[in-house]
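Enquirer: Build me a structure from this.
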Amino acid sequence: MHATFSRELPKADGPRCCVGSTELGRRLPRDRSVRPAPTAVMFRLIALSLLVGVALGKPQGDPCHPSPCGPYTTCSVGGNGAAVCRCLQGYFPQPNTIVGCSAQCVNAQDCAHDQQCKHGKCVNSCVDSPCGRGADCRAQSHRAVCSCPHGYVGDPLISCTPKPEERILQRIEVDPCTQRSACGVNAECRNVGGRPVCSCLPGHAGDPYSQCRRGECAGDDECPSNRACRNYRCVSPCDGSCGHNADCEVRSRVAICKCLSGYVGDPFTSCRRYNPNELCEPSPCGANTDCRVQNDRPICTCKPSFQGNPLSGCRHECESDYECAASQSCRDYRCQSTCSPGACGEGAICEAINHRASCKCPEHYLGNPSTRCYPECTQQSECPNHQACVNLRCVDPCAGVCGINADCRATNHKAICSCPKTMTGDPFVRCRPFEKVDLCQPNPCGTNARCTPGHDRSGKERPVCTCPPGFLGDPLHHCRQGECLTSEECPSNRACFENTCMNPCTRLHCGSNANCEVRNRVAVCSCPAGYSGDPLHNCYANPQRGSRYYKK
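Expert: Just a heads-up that it's a prediction; the model follows:
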């Protein structure tokens, strides 16, 4: 059996095919009794997958999603990135895995005359030994025919026993296989109903009744990887396997035939030259697809805005909103988000309801949600004078700002808190009824001044401010410590020293024998009568008349 790769599939108008619908044919003999073993089918599938690529319009995607394979198949990705279709165990291509796989048989008519259909496979009618003990089984017309051998009687479906007159003879019968001439050299003998049945030993071939000769091999695994065991000989699987204008390559001991470049046809029969354009004329692809020829193969892709399997047909993702989710709408034949950019105006909130965009401005925003939503304010100047811009809204600035019992007045976008005339306290905390002690709390007088509750000339209660002892100044503004700041604030015989009015002579040291006197708040040093000199340093007595120091 050979793996068949053909570029053409039979159609009503003649053989055509595409790469996406590659044929995995089975070159069976006319005798339907010959069926490929599952392992052979698997070899054909693996070999074919190395040659066939399917274009789904998604070069970077998984070629098995969606699966291009037919029923009763599995899809896997081959080493070259192409989809590889394999029949499930016990199934065979019909006629290829793209169309699908099916069981080897459905009824006995699908099998050879000596076989019957069992669990989808053709098996010898006698394989399950349906006959009775001692009976012979002959497969004929898809059924087992049971009969008692010569010299035996009974129901062949139950049991066959020797005829009574032959039982004595049977007791002395010799096993025919013990006779030296029963079988040939290298043959084995089986006693079947008293008759020798000969067959060649494993790995041997020939006439088992004369001589069997040992072969080069008994199975493919005894041959090199590029050879297969045929009639107990290791031969090239390519010998006589491929047709005219076809190349042959051995892979896993299986002949892989393919048409030469520029040729098309059944590589196991004959390949012919072709015009590359004819691979897409008529198109072998499904509906709504494009067909192009690449590397001598037709490549099928979905048309723009279409999707699906290009081998079976492509369709729009949607043609109406109701084919999409409730939050989507059908645009350009695709399901897209209803609230995509531009569905609503600038700054607006979009909500998808039944395939439609519902637009609204955020809370406290102004404007048309279909065009633009904007905040009520972003700066104080955008609000009236008696309001303030808070969190993009023009609101009363007095809300919750002032203390208990306090009054609030909004001015220039600000809250001004004050206690009522009959109350006092912190207007940002609490205002309470006015008491007499409150005249001086807080102290309304100047720095360092004392406050005492009193009355004005009209008898109205008011605070009275005075400077404490040792302080001078205006008690309404500032009281300074001491009697004076300058000497002008002291009597004429006193001068201001360290805020105290004192005799300036106590601060000035005159010379010896000198006197100090205060003149207009200034200390003056002078020598007393009868003395001369510098009063700041020394005064000395004048000399007496007649004295040696006296001068006239």
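Enquirer: okay, CA-based contacts and neighbour counts for the rest of this
Expert: OK.
Enquirer: Beyond the helix of greatest length in the chain, next helix or strand please.
Expert: Criterion DSSP state H: the longest helix present in the chain is helix 38-49. Remark: after helix 38-49, the chain's next helix or strand is strand 73-77, criterion DSSP states H and E.
Enquirer: before we go on, could you also do this sequence so I can check it against the first one:
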Amino acid sequence: MRRFGILFIALFGVAGCNDDARYVCITEGPLDERGCFLCQGNECDPQPAPDRTTCLVETDCALGEVCTTIGCVAECQGPHECPIGTTCADNGLCLNPLEEEPEETEEPEPPPFRCQFNFECGDSRICIDGDCLSTCLDAPCPDNQQCIDGACRPCTDQSCLTSCAEDADCAEHEYCSSFQCILDTRPEQFCPENECQPGRICLRGQCRTPCESDDQCARIDATIRFCAPVEGQNLCVRSSEVLAECQLNIDCGLGEECVDGACSPSSATL
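Expert: Sure, this is the predicted structure:
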């Protein structure tokens, strides 16, 4: 219980603190005399501000409240709209006279758009690692980008691979792939046309065996024991060719390329 001096009671009496059971808030004058009080006669009990809900955004607060640096605070247009321990301040918020005027919290920026599927990116773009990137399967990349795994990516260290339309545009030991010159790591041709053993054919630089059944292939070589269609004809193939994980680099994940039907770390990232 707080008992005020004669001068303070005379001033406070204008507001009615010396009336029976009166609630009043003093917002001006010495700091130690400000506050909200419940008064009985000439004795008044200070009323602290109510506990406030902690918040980060406005949706954390109840209807009619705003999120501030001190928590959720009720909005008001007059003193009778505020809970005990507060009054309607000039900024339209229910505050205790001893509280500093808080700042309203800013709504956080929405997270940047991250794609998940290609269709979210529109025509001629694909979704890789949450970003929509231009494809480079049918057209070259801009000068400040390079084609990696079927997508245009920013150049690393501000340097790009040489653009090309055919192998002749590239330096020695390079070839043109997806409109860019890359190191030629392709296997050399092992067989010119018509230089394989009788009953075998040369396909893509390798002698292959035509077949009619898996048993026929297994009798020739246990490691090449499947008979499967390859470019319009049945040939003996390895299991990796039958159960291929990929056909093109774009079938693989980020940082991978298609090597012998399997996704492997890309030579561009090694």
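Enquirer: care to give me the TM-score?
Expert: Overlay of the two chains. TM-score (TM-score structural alignment, normalised by the length of the second structure): 0.28; 125 aligned residues with a C-alpha RMSD of 5.9 Å.
Enquirer: which other helices and strands contact the longest helix of the first structure?
Expert: strand 3-6, strand 23-26, strand 83-87, strand 91-93, strand 254-259 (3 or more C-alpha pairs under 8 Å, 6 or more residues apart in numbering; DSSP states H and E).
Enquirer: Just the buried residues of the last one, please?
Expert: The neighbour-count check on strand 254-259 of the first structure (16 or more other C-alpha atoms under 10 Å) flags Val254, Ala255, Ile256, Cys257, Lys258, Cys259 as buried.
Enquirer: Can I get those in TSV including distance to Val395 of the first structure?
Expert: Listed next are those as TSV, based on distance: C-alpha to C-alpha, whole Å:
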residue	distance to Val395 of the first structure
Val254	88
Ala255	89
Ile256	86
Cys257	87
Lys258	85
Cys259	86
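Enquirer: picking up where we left off before, list just the one of the helices and strands packed on helix 38-49 of the first structure that sits closest to Tyr531 of the first structure.
Expert: Nearest to Tyr531 of the first structure among those is strand 83-87; the distance by C-alpha to C-alpha comes to 140.2 Å.
Enquirer: Check for me that Gln216 of the second structure belongs to a strand.
Expert: No - Gln216 of the second structure: not assigned to a strand; according to DSSP: H, G, I helix; E, B strand; the rest coil it is helix.
Enquirer: That one and Ser177 of the second structure, how far apart?
Expert: Taking C-alpha to C-alpha, to the nearest Å as the measure, Gln216 of the second structure falls 37 Å from Ser177 of the second structure.
Enquirer: Of those two, which one has the most company?
Expert: With neighbours defined as other C-alpha atoms under 10 Å, Gln216 of the second structure and Ser177 compare such that Ser177 has more, 19 against 16.
Enquirer: Give the other helices and strands that the host helix or strand of Cys263 of the second structure contacts.
Expert: When elements are assigned from DSSP H and E, Cys263 of the second structure belongs to strand 262-265. The elements that strand 262-265 of the second structure packs onto, with contact taken as 3+ C-alpha pairs under 8 Å, 6+ apart, are strand 256-259.
Enquirer: Next, the angle from the longest helix of the first structure to strand 73-77.
Expert: Helix 38-49 of the first structure and strand 73-77 are oriented at 40 degrees to each other (axes from the mean of the first three to the mean of the last three C-alpha atoms, to 10 degrees).
Enquirer: What residues of helix 38-49 of the first structure count as buried?
Expert: Pro38, Val41, Met42, Phe43, Arg44, Leu45, Ile46, Ala47, Leu48, Ser49.
Enquirer: Mind putting the residues you listed into TSV with distance to Ala410 of the first structure?
Expert: Shown next, in TSV, are these (distance: C-alpha to C-alpha, whole Å):
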residue	distance to Ala410 of the first structure
Pro38	94
Val41	93
Met42	91
Phe43	93
Arg44	92
Leu45	89
Ile46	88
Ala47	90
Leu48	89
Ser49	85
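Enquirer: of those residues, closest to Glu351 of the first structure?
Expert: Among those, and counting by C-alpha to C-alpha, the member closest to Glu351 of the first structure is Ser49, at 49.5 Å.
Enquirer: Without its sequence neighbours, what residue ends up closest to the closest one?
Expert: Val84 (4.9 Å; C-alpha to C-alpha, 6 or more residues apart in numbering).
Enquirer: Next, Glu165 of the first structure: secondary structure please.
Expert: Secondary structure for Glu165 of the first structure, judged by three-state DSSP, is helix.
Enquirer: From Asp136 of the first structure, how far off is it?
Expert: In this structure, Glu165 of the first structure and Asp136 of the first structure are 21 Å apart, going by C-alpha to C-alpha.
Enquirer: Give me the more crowded residue out of those two.
Expert: Using other C-alpha under 10 Å as the criterion, Glu165 of the first structure and Asp136 rank with Asp136 on top: 22 against 9.
Enquirer: Surely that one touches Val153?
Expert: No - shown here, Asp136 of the first structure and Val153 do not form a contact pair, counting by C-alpha atoms under 8 Å, at 11.7 Å.
Enquirer: All set, thanks.
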